[in-house]
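# just coords:
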């Protein structure tokens, strides 16, 4: 007899081993086979849309009953438009160049040895994520196109949705005779099932956690497998004294309100002191009309002295606020003396994700672009563009906030490694 923990571990490892075997078969699939599978997967999502949406509605109802915030429910919720977006992401991958087999470098040695550096799949990728069912489809599509197997462990709040999506995706693989074991779904909710997965050294080649800071910290701390950190986005927009304020209005409103529940949404607005009294009341009024709660430094609240109603609504920011990823219609505001203070604030409190400057001064823009430490740094554009689809990658498996192997939106090439092929004619080393 096995204990409950032993049974859980056996189940997870059995799935991982099946993924490992499928990865070996999938690595030899042709580009045409993989593209046919992507198309079949998209068709299967639409064919099974009713089953998927019913499962998702049950997840949404449970989340609402549990008191989840509106922004968290939004991350979870599916509809036909969001399913069509998932399908479009899969179809977009068909148009992209298959990186597998790409010849990266050729070296001809004096002794006649020919050394070729060739791009290859990573193998088995473990995806550990929360809330957003679209990650299931994005991860599966990118893994397939790059010849990788993927083990999916989503959050308990999306358990039914993810199970229904994986069922449809497997139908797509089966339709073109590719191994359905290439997609594994961990249909368990115990936290320990995550440990079973991230400690499967020798079976799992890479772990990608995608979610809140707590999830990512847990995976990094306990994993025995290489990890790429993704997702946490304490993002800033700095509006310089030489900003075009019409551009600034549009960028700030978009960065905060277009979809506040995602990691590339702005959490803190930094404003040059010279334009604060003129512009802050204007932009904050627009944000508050859209339901944004403002947490402001004392200088920012003082700049609202001419508008007591706005000042009263702008509550004082705490030290903890500057480090918080709200993922909601909540925003910090801070007045800074210049671009250097803005950079200092960002490099102190940012999470190396996405940062923006709004200015018509090329000198300030260049300083900001060079000195801000983040995966994506913008000049006169919204942080909301940090996204694999927007970057032309078709989709993304995550947004890496670290510096080794991959940084920023992870598309096809970031899901590969390489090996050396050495061709000789009887050479021996002396």
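Alright, I've got the coordinates. Just so it is clear, the model here is predicted, and its values are computed rather than measured.

# Please make it C-alpha for all contacts and neighbour counts, starting now.
Fine.

# in a strand, that's where residue 207 is, yeah?
Yes. Counting by DSSP: H, G, I helix; E, B strand; the rest coil, residue 207 is located in a strand.

# ok, it touching residue 194?
No. Using C-alpha atoms under 8 Å, residue 207 is not in contact with residue 194; the gap is 10.4 Å.

# Could you name every residue contacting both of those two?
residue 128 (C-alpha atoms under 8 Å, 6 or more residues apart in numbering).

# elements contacting the longest helix along the chain?
In the chain, taking DSSP state H as the definition, the longest helix is helix 4-26. Where contact means 3 or more C-alpha pairs under 8 Å, 6 or more residues apart in numbering; DSSP states H and E, helix 4-26 is packed against strand 124-129, strand 149-153, strand 183-185, helix 191-198.

# Pasting the second one now:
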């Protein structure tokens, strides 16, 4: 285990891609074990890590998001919400959050949300006189909704590693995601009441709102199709992703007519590259998890945590603290791969529903994208806003506080998190 731990930490500090970190540290462990037969296990475990039907959803959701951006669906959503809410003080900040909530039901990744929505909204807020750091902070915070409201790449990977229903954890993420968005909108409302945000624009005429709605109507069809199909049982999560791709392609080729084969070719290449990276993480993560299991790390972790307390609430609080600390210096997927095989058996042992535990884990891990020194979302929005990274850190603090309050609430209220999956018959 020394070889694995040392290699893992060195590569992590050096900033190596997480797939390389997991694969190289696993290989170092096998070499240090001086057992040639274990080398034969590597291809088998790498294959098993990707041999899962659920993972087919990843390239489809990624491609659906790319097609949505290329067809201008994002811009249509932003235009409609700006027309609808433009007369409210702090309107553009509110529009940024609402659009991110809607975009969450399509993209499934926080980074895509920050880049796609932020690329439009942050410059718009700056033009209207918003403080650049605040504009960047709003977008960074609202982008954390994307991995909570389904579809979610993080939740898909959690379901794979924890062997639970994707549809169930997707359904469980809907209400926490909505509460998170509304809580962030409350922060903007409070700041607007203080008079520190630019004055609102004149109220749009009804015909302008109606025109914006008609223009965005087909864009609303995408999240309705995905969420409605999954939650109603009409589609599996993977089938819904494929249907979303077909829907976006039909809009681009026949309705909006702004998609061409060369554009689609570029989108397919980008999707393939991103998918390849995620599948490589899944493969090496499976190998890494197998080694941890062979060393009985999950069992030892269970014994340690149960020795502290067997109370489910105390356990969840310990998990939250652990994940928030890991998120400050570790990649989101790395933390997920390490924590899930180690802690999900403990959660089951103390009586925590695996779907509830999955939502809490995914929610907590995502907060690492808002905290330095990694803080991927902070880097993305600071570059878009052309503002110092340190300024965004200061501006993000009220939103981070709200995010953590929501995390605590969903940790203590399993009935709220599990209400929708139980209502839909996805869990007992």
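Good, I have the coordinates. All of these numbers come straight from a predicted model, not from anything done at the bench.

# Work out the TM-score between the chains.
Here the TM-score for the pair of chains, by TM-score structural alignment, normalised by the length of structure 2, is 0.24; 186 aligned residues with a C-alpha RMSD of 7.8 Å.

# so which of the helices and strands packed on helix 4-26 of structure 1 is the most packed in?
strand 149-153 (a mean of 29; mean count of other C-alpha atoms under 10 Å).

# Pull out the buried positions in the next helix or strand after that one.
Using DSSP states H and E, the helix or strand that directly follows strand 149-153 of structure 1 along the chain is helix 159-175. Neighbour-count burial for helix 159-175 of structure 1, with 16 or more other C-alpha atoms under 10 Å as criterion, is recorded at 159-174.

# which one among those gets closest to residue 38 of structure 1?
Closest to residue 38 of structure 1 out of these is residue 172 (7.2 Å), distances taken as C-alpha to C-alpha.

# got the contact list for the residue lying closest to the closest one once chain neighbours are set aside?
Distance criterion C-alpha to C-alpha, 6 or more residues apart in numbering; nearest residue to residue 172 of structure 1, sequence neighbours excluded, is residue 41 at 4.0 Å. When contacts are counted by C-alpha under 8 Å, 6+ apart, residue 41 of structure 1 touches 87, 90, 168-173.

# Name the helix or strand for residue 41 of structure 1, please.
Applying DSSP H and E, one finds residue 41 of structure 1 within helix 31-47.

# Then residue 405 of structure 2?
Going by DSSP H and E, residue 405 of structure 2 is part of helix 389-412.

# after that helix, next one along is what?
helix 414-423.

# distance between that next one and the chain's centre?
20 Å (C-alpha atoms, centre = their mean, to the nearest Å).

# Nearest to residue 309 of structure 1, out of the contacts of residue 41 of structure 1: which one, please.
residue 87 (46.3 Å).

# surely the closest one meets residue 44?
No. With contacts defined as C-alpha under 8 Å, residue 87 of structure 1 does not count as touching residue 44, sitting 9.3 Å away.

# And these two? Which one has more around it.
When residue 87 of structure 1 and residue 44 are compared for neighbours, residue 87 comes out ahead with 24 against 21, by other C-alpha atoms under 10 Å.

# name the element that one belongs to?
Per DSSP H and E: helix 80-95 holds residue 87 of structure 1.

# likewise residue 279 of structure 1?
helix 273-289.

# Mind checking what helix or strand follows that helix in sequence?
Counting by DSSP H and E, what follows helix 273-289 of structure 1 is strand 293-296.

# Against which helices or strands is the helix or strand just after that next one packed?
As assigned by DSSP H and E, the chain's next helix or strand after strand 293-296 of structure 1 is helix 298-302. Identification of packing neighbours for helix 298-302 of structure 1 by 3+ C-alpha pairs under 8 Å, 6+ apart yields strand 330-336.

# still on that earlier bit, looking at the helices and strands packed on helix 4-26 of structure 1, which is closest to residue 245 of structure 1?
strand 124-129 (37.9 Å).

# about what we covered before: give me the buried stretch members for the helix holding residue 41 of structure 1, please.
For helix 31-47 of structure 1, by 16+ other C-alpha under 10 Å, it's 31, 33-46.

# orientation of the helix or strand following it relative to helix 159-175 in degrees?
Per DSSP H and E, the first helix or strand lying C-terminal to helix 31-47 of structure 1 is helix 49-65. Angle of helix 49-65 of structure 1 versus helix 159-175, following axes from the mean of the first three to the mean of the last three C-alpha atoms, to 10 degrees, is 160 degrees.

# For helix 49-65 of structure 1, buried residues please.
49, 51-53, 55-60, 63.

# do the same with stretch 290-304 of structure 2
By 16+ other C-alpha under 10 Å, the buried positions in stretch 290-304 of structure 2 come out as 291-292, 297-298, 302.

# Which of those fall within strands?
Using DSSP state E, no member of these falls in strands.

# Which ones among those lie within helices?
291-292, 297-298, 302.

# Format these as CSV; extra columns: distance to residue 127 of structure 2.
Shown next, in CSV, are these (distance: C-alpha to C-alpha, whole Å):
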residue, distance to residue 127 of structure 2
291, 53
292, 52
297, 53
298, 52
302, 53
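
# Report the two of those separated the most.
291 and 302 (16.6 Å).

# Helices of the stretch 101-250 of structure 2, residue ranges please.
With helices called from DSSP state H, counting those that start in this stretch, the stretch 101-250 of structure 2 shows them at 110-127, 132-143, 153-162, 166-193, 206-232, 237-250.
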